[in-house]
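Trainee: Only the shape, not the letters, is given here:
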């Protein structure tokens, strides 16, 4: 008589977790964050809502983890490994490359809906806001800081600039335009931000 094996609870839990991630992301994209509920996520994922509450305290916590996982899956699909802003020796070109990719991501419905939901929820929920900053925004900011410090070491950026402030000059306007939705978010806009940030706004003399 063949010996029966006990169900693999680890595999079952991972399958359920993946289903919950997918359900949360799809519902937020379809119905919006306000209309997404734990009950709705559970129903779409095919799990009991107590399963969700056992792992997460709120729908915002579910969405944050699902969104972080989405980013990890995208990174793996792109070849895996820790991402860094390229250092080709041409700072403007490198920054334009990464800002264009940011524009593409913010315009992608798969990323846009959960990003908007988490940005809004983070304002009213301090715990979610802190996690959003720690797990998503700070790691992204660090990429710019490292690239700008490398440019300082190479002598292409002034030694006295603060890389963190410089990073905000580049990314802040992108997020501002995206949040307001009043003007299109394009590659051309991203390129202009890099040119303005690196070259300044003051008129140049004829010998420059």
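Mentor: All right, it came through fine. Not measured: the values here are computed from a predicted model. Numbers count the residues shown, from 1 in each chain.
Trainee: make it CA atoms for all contacts and neighbour counts henceforth
Mentor: Will do.
Trainee: Just to check, residue 151 is in contact with residue 91?
Mentor: Yes: in this structure residue 151 lies within contact range of residue 91 using CA atoms under 8 Å: 7.0 Å.
Trainee: Go ahead and report the secondary structure state at the residue most central in space within the chain.
Mentor: Centroid-nearest residue in the chain, with CA atoms, centre = their mean: residue 136, separated by 5.8 Å. Here residue 136 takes the helix state, with states given by DSSP: H, G, I helix; E, B strand; the rest coil.
Trainee: can you tell me the helix or strand for the residue lying closest to it once chain neighbours are set aside?
Mentor: The shortest distance from residue 136 to any residue that is not its chain neighbour, by CA to CA, 6 or more residues apart in numbering, is 7.5 Å, and that residue is residue 68. Element membership of residue 68, judged by DSSP states H and E, is helix 59-77.
Trainee: buried stuff in that helix?
Mentor: Judged by neighbour count using 16 or more other CA atoms under 10 Å, the buried positions of helix 59-77 are 59, 60, 61, 62, 63, 64, 65, 66, 67, 70.
Trainee: which residues make contact with the helix or strand that it is followed by from outside it?
Mentor: Once helix 59-77 ends, the next helix or strand along the chain (criterion: DSSP H and E) is helix 91-107. Contact with helix 91-107 is made by 85-88, 111-112, 115, 151, 156, 171, 174, 178, 185-187, 190-191, 194-195, 198, as judged by CA atoms under 8 Å, 6 or more residues apart in numbering.
Trainee: so how far is helix 91-107 from its chain's centroid?
Mentor: Chain-centre distance of helix 91-107: 13 Å, with CA atoms, centre = their mean, to the nearest Å.
Trainee: try this one side by side with the last:
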């Protein structure tokens, strides 16, 4: 019996995604190339093109893998306690953003989306929108359960929750930690509670 081709393919895929994350953090998206990814991953370019149509597609799969997310599928906790569920999500967001390797990767992508609208739209479609929509849906469940005022715009509430976290991360205006995430949540929830 010969080597397992699926295992070999999975190893190659993981090596490509890891190399992509490392390279984009090191050289930025503009200087990232399929050739560079292939070389760093120890695979041929044709292996990458068999699975992805562009370097942006490889990059977003690398980001999705870091965030343990399948494209378009985000599961938020629903314990019945909205505050506990949102606290878990916000703390997880902070932990992901401040992890050094992920921080470099996210900063490289954030810099790129300032000038490349195609990459920005792809980021929103594949990563950001599914996360925001899942969080908004969890808030709507909180509305139906009477934990959130019925007049609340769930999409705006999500922006109020995550906006300060991303602002602090992006501009490095202060400590980004669980205490900050908890403070943001506590303040936003005051405005969301039933009147």
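Mentor: Yep, it's here. Because the structure is predicted, anything quoted here is derived from the model rather than measured.
Trainee: The residue nearest to the centre of structure 1 maps to what in structure 2?
Mentor: Using TM-score structural alignment to pair residues, one finds that residue 136 of structure 1 aligns to residue 127 in structure 2.
Trainee: got it, and residue 162 of structure 1?
Mentor: Going residue by residue (TM-score structural alignment), residue 162 of structure 1 aligns to residue 153.
Trainee: Report whether residue 151 of structure 2 is found in a strand, as I expect.
Mentor: No: according to three-state DSSP, the state of residue 151 of structure 2 is coil, so it is not within a strand.
Trainee: so how many other residues sit close to it?
Mentor: Counted with other CA atoms under 10 Å, the neighbours of residue 151 of structure 2 add up to 10.
Trainee: what about it, distance to residue 78 of structure 2?
Mentor: The span separating residue 151 of structure 2 from residue 78 of structure 2 equals 21 Å under the rule CA to CA, to the nearest Å.
Trainee: got it, and residue 107 of structure 2?
Mentor: As defined by CA to CA, residue 107 of structure 2 lies at a distance of 30 Å from residue 78 of structure 2.
Trainee: neighbour count winner among these two?
Mentor: In this view residue 107 of structure 2 and residue 78 are compared by other CA under 10 Å, and residue 107 has more residues nearby, 17 against 13.
Trainee: what's that one in contact with, if anything?
Mentor: Taking CA under 8 Å, 6+ apart as the criterion, residue 107 of structure 2 is in contact with 25, 170.
Trainee: In structure 1, what residue corresponds to it?
Mentor: With TM-score structural alignment as the criterion, residue 107 of structure 2 pairs with residue 116.
Trainee: Following the chain onward from the helix or strand hosting its match, which element is next?
Mentor: Here residue 116 of structure 1, judged by DSSP H and E, is contained in helix 109-124. Past helix 109-124 of structure 1, further along toward the C-terminus, the next helix or strand under DSSP H and E is helix 126-132.
Trainee: relative orientation of the helix or strand following that next one and helix 91-107 in degrees?
Mentor: From helix 126-132 of structure 1 onward toward the C-terminus, using DSSP H and E, the following helix or strand is helix 138-154. Calculated by axes from the mean of the first three to the mean of the last three CA atoms, to 10 degrees, helix 138-154 of structure 1 forms an angle of 170 degrees with helix 91-107.
Trainee: buried stuff in helix 138-154 of structure 1?
Mentor: Under the neighbour-count criterion of 16+ other CA under 10 Å, helix 138-154 of structure 1 has 141, 143, 144, 145, 147, 148, 149, 150, 151, 152 buried.
Trainee: what's the closest non-adjacent residue to the first one?
Mentor: The spatially closest residue to residue 141 of structure 1, leaving aside those adjacent along the chain, is residue 167, at 7.0 Å (CA to CA, 6+ apart).
Trainee: what's the answer for the third one, then?
Mentor: Once its chain neighbours are removed from consideration, residue 144 of structure 1 has its nearest residue in residue 167; the separation is 5.9 Å (CA to CA, 6+ apart).
Trainee: Remind me what the lengthiest helix in structure 2 packs against, helices and strands.
Mentor: As far as residue count goes, and with DSSP state H defining each element, the longest helix of structure 2 is helix 5-27. Identification of packing neighbours for helix 5-27 of structure 2 by 3 or more CA pairs under 8 Å, 6 or more residues apart in numbering; DSSP states H and E yields helix 34-41, helix 55-66, helix 100-113.
Trainee: continuing past the shortest one, what's the next helix or strand?
Mentor: Beyond helix 34-41 of structure 2 on the C-terminal side, the first helix or strand identified by DSSP H and E is helix 45-51.
Trainee: now that next one, how far from the centre of its chain.
Mentor: Computed by CA atoms, centre = their mean, the separation of helix 45-51 of structure 2 from the middle of its chain amounts to 24 Å.
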